[in-house]
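Colleague: Sequence isn't available, so here's the structure alone:
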């Protein structure tokens, strides 16, 4: 039996794509183990699976000044030696990294021990962790065609791995759970795992204009429910969903969302017309803006920049998206950015030999 050690963490986006590979890795008889930080979100997510988990010391990699920049390199160094110990003991055939700051000492240790390493980059421009890790990996698998030229000869275009269960959702179950009684198209609005106050507030302002046309499912983020709207017919709000997400995505006819890479590739895979409102550069490194522009140029998405988000612009954009929905579906059906899971598994098989 071959053994693979996976790593990646810091956000759910650095963990969930790893989980998309797990069912087929098990079908191929791989023994799977995971290295993450001692207290990161990856520990919580992997803890819900039956995958053995090793926690290591991890410092955050920052592009800005912070006093912790002087102490965190020692944590990364400790993580490197802890990774060496784990990898020497476990003797994996290959290491697969999804990025995030915890992955850097792991891939460095694997490279030192001459264990093959594959890493995957979700965003159009690689994050700092994958930039640092790229010198240690055998191949850096990328999601966007434009990323290949940014990486060079180590890059392989594969797309983004999609969880198989997303294709098995039950849209009718989501509509029943939301209490929808009228047969109207479903608009899904989501602002990321922690929600977006601006998107939430703007959407709620225009509910009276949208509800005659759409049933609305609103993923508004933790502690962002509006109790005054709890009984509003045709409007269902959730803080955050996990198991129900596959049903909700199947139910959605249109989606308004941030532009995280994993999410937008799920929309593409499921052929869901979408309006992207990427995080502004003031709140991020600008990766969501690049992701959204790439999907806009490919004809997969409409884009509304956050600085132009108002009740009027959001309402008009949603109505325009619904009017042109067949055009977006047609472009998505022509996409070549599919089958990422199988492509990644083929590479894992190749390099683990």
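Modeller: Structure's in. What do you need? All values reported here derive from a predicted model rather than from experimental measurement. Residues are numbered from 1 along each chain as shown.
Colleague: use CA for all of it now, contacts and neighbours both
Modeller: Fine.
Colleague: Determine the next helix or strand in the C-terminal direction from the longest strand seen in the chain.
Modeller: Ranked by residue count and defined by DSSP state E, the top strand of the chain is strand 31-37. Sequence order places helix 41-47 as the next helix or strand after strand 31-37, per DSSP states H and E.
Colleague: Going by neighbour count, list what's buried in that next one.
Modeller: 41, 42, 43, 46 (16 or more other Cα atoms under 10 Å).
Colleague: okay, the residues you listed in CSV with distance to residue 178 next?
Modeller: Shown next, in CSV, are the buried residues of helix 41-47 (distance: Cα to Cα, whole Å):
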residue, distance to residue 178
41, 28
42, 30
43, 31
46, 29
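Colleague: ok, now how distant is the spatially most central residue of the chain from residue 83?
Modeller: Among the residues of the chain, the one closest to the centroid is residue 262, at 2.9 Å (Cα atoms, centre = their mean). According to Cα to Cα, to the nearest Å, residue 262 and residue 83 sit 27 Å apart.
Colleague: The structure to be compared is supplied as follows:
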């Protein structure tokens, strides 16, 4: 099977694509993959690091208000379609999939106009402009949250889950514990605000780090590279408790997720795919700075089922965070119930599901 994959802009679009590619290569080692992204996007680094054939087009996203830049974007879109068509005439794909981000627009649109079978994969509960536009032209729309189905033509929607969930099926929890020096017989909380960190989560935790030092659980606190030095200075002022482990970034996140008992995090689609796949209880603090407030919608999909505690950023402070952590660990049956509900929402076979969808519609 020859597959063109396109997705870019953020890790939330790129990591599912990479997980899907691994599944395709596992199922069909003889398969051929071409990834089409942008030169300046994060995908340029992440995809080529995996040794996947990679080509670029130049495209920008639409602004949500009237702007001269939108006229330029239309011109770039037309040029991008022409570029993508040339690439596909040479590559001759059996199927094309877009995993989100504006780069998918000209790539998937070009494939649809060439009558190549096409799919878009929507990770969030509220889709972005590109996927809503492309849904008019593709054969199928793969979704991860049932809430997203109302935005797309009913006959095209297929619930597959997020391929990233399949990555955590192969976790090594013991390796995760060893890499951080965690104590075996203590409950562990992982607090993380994304690769660049989240200052409101940092501030909330710093206000209670002294109290956390007296608890019978341990905390792994990932600050983000940008905030690490400033956080360490403040933690040292409070005695640097022995049960608090602070890191700027984790490169082995799947293994660490398997080693902890509770996560405090934003509500990005990739994070939620991972935690539901392994049934990890969560306290979710969605970013209010994302398109269509989709992180809050993502989080509510879990909190409404009892798999997570949802706290809006405006309502979060140190005392609330400490209260929520204590509730999960001390309230009778709370942790067990959250784990059970998270597992029921998880789709660990998601990568296989998307692969099978591509196989079914490929020419």
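Modeller: Looks like it arrived, so ask away. Keep in mind that this is a model prediction, so the values were computed, not measured.
Colleague: Give me the TM-score for this pair.
Modeller: The TM-score (TM-score structural alignment, normalised by the length of the first structure) is 0.93; 350 aligned residues with a Cα RMSD of 1.8 Å.
Colleague: Give me the mean deviation of the longest strand of the first structure from the second structure.
Modeller: By mean Cα distance after the TM-score superposition for the first structure, the fitted strand 31-37 of the first structure averages 0.6 Å away from its aligned residues in the second structure.
Colleague: ok, and what's touching that strand?
Modeller: The contact list for strand 31-37 of the first structure, computed with Cα atoms under 8 Å, 6 or more residues apart in numbering, reads 1-9, 22, 25-26, 42-43, 46, 51-58, 83, 102-103, 106.
Colleague: Now, those that are in strands?
Modeller: The strands, defined by DSSP E, take in 3, 4, 5, 6, 7, 53, 54, 55, 56 from those.
Colleague: Show me what the fifth one lines up with in the second structure.
Modeller: Residue correspondence to the second structure (TM-score structural alignment): residue 7 of the first structure is matched to residue 6.
Colleague: give me the number of residues near residue 357 of the second structure?
Modeller: Burial of residue 357 of the second structure is recorded as 17 neighbouring residues (other Cα atoms under 10 Å).
Colleague: repeat for residue 50 of the second structure
Modeller: Applying other Cα under 10 Å, we find 10 residues neighbouring residue 50 of the second structure.
Colleague: For it, which residues are in contact?
Modeller: Residue 50 of the second structure makes contact with no residue, according to Cα under 8 Å, 6+ apart.
Colleague: can you rerun that using 10 Å?
Modeller: When contacts are counted by Cα atoms under 10 Å, 6 or more residues apart in numbering, residue 50 of the second structure touches 18, 22.
Colleague: How about residue 163 of the first structure?
Modeller: 16, 17, 18, 19, 20, 21, 22, 23, 246, 266, 341.
Colleague: Could you dump the residues you listed into TSV with distance to residue 164 of the first structure and neighbour count added?
Modeller: TSV is the format used below for the contacts of residue 163 of the first structure (distance: Cα to Cα, whole Å; neighbours: other Cα atoms under 10 Å):
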residue	distance to residue 164 of the first structure	neighbour count
16	12	20
17	11	20
18	12	22
19	10	19
20	7	18
21	9	19
22	10	19
23	8	13
246	10	20
266	11	18
341	9	21
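Colleague: From the residues you listed, which land in helices?
Modeller: Those of the contacts of residue 163 of the first structure mapping onto helices are 16, 17, 18, 19, 20, 21, 22, 23, 246, 266, 341, per DSSP state H.
Colleague: Give the PyMOL command for selecting the buried subset of the contacts of strand 31-37 of the first structure.
Modeller: Only the buried entries of these go into this PyMOL selection, using 16+ other Cα under 10 Å:
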select buried, resi 2+3+4+5+6+7+8+9+22+25+42+43+46+53+54+55+56+57+58+83+102+103+106
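Colleague: Give the closest residue to residue 18 of the second structure in space, chain neighbours not counted.
Modeller: Once flanking residues are discounted, residue 18 of the second structure sits nearest to residue 47: 7.4 Å by Cα to Cα, 6 or more residues apart in numbering.
Colleague: Distance check, that neighbour against residue 26 of the second structure.
Modeller: 17 Å.
Colleague: Then residue 165 of the second structure?
Modeller: 16 Å.
Colleague: next one: residue 156 of the second structure
Modeller: Per Cα to Cα, residue 156 of the second structure is found 27 Å from residue 26 of the second structure.
Colleague: Tell me how many other residues crowd residue 330 of the second structure.
Modeller: Look at residue 330 of the second structure: counted by other Cα under 10 Å, it has 11 neighbours.
Colleague: Sorry, wrong one. I was asking about residue 258 of the second structure.
Modeller: The number of residues packed near residue 258 of the second structure is 23, by other Cα under 10 Å.
Colleague: Doesn't it belong to a helix?
Modeller: Yes - counting by DSSP: H, G, I helix; E, B strand; the rest coil, residue 258 of the second structure is part of a helix.
Colleague: What is the equivalent residue in the first structure for it?
Modeller: Under the alignment (TM-score structural alignment), residue 258 of the second structure pairs with residue 250 in the first structure.
Colleague: hang on, residue 9 of the first structure packs against residue 130?
Modeller: No - the pair residue 9 of the first structure / residue 130 is not scored as a contact, 11.9 Å apart, by Cα atoms under 10 Å.
Colleague: Overlap in contacts, those two.
Modeller: When contacts are counted by Cα under 10 Å, 6+ apart, residue 9 of the first structure and residue 130 are jointly contacted by 97, 98, 99, 100, 101, 103.
Colleague: Residue 262 of the first structure versus the second one, what's the distance?
Modeller: Relative to residue 262 of the first structure, residue 98 of the first structure is positioned 12 Å away (criterion: Cα to Cα).
Colleague: where do the contact lists of those two overlap?
Modeller: Residues touching both residue 98 of the first structure and residue 262 by Cα under 10 Å, 6+ apart: 13, 14, 16, 17, 122.
Colleague: which residues does the third one contact?
Modeller: For residue 16 of the first structure, the residues meeting the contact criterion (Cα under 10 Å, 6+ apart) are 8, 9, 42, 45, 46, 98, 161, 162, 163, 262.
Colleague: Neighbour count: residue 156 and residue 26 of the second structure, which is higher?
Modeller: Shown here are residue 156 of the second structure and residue 26; by other Cα under 10 Å, residue 156 has more neighbours (15 against 12).
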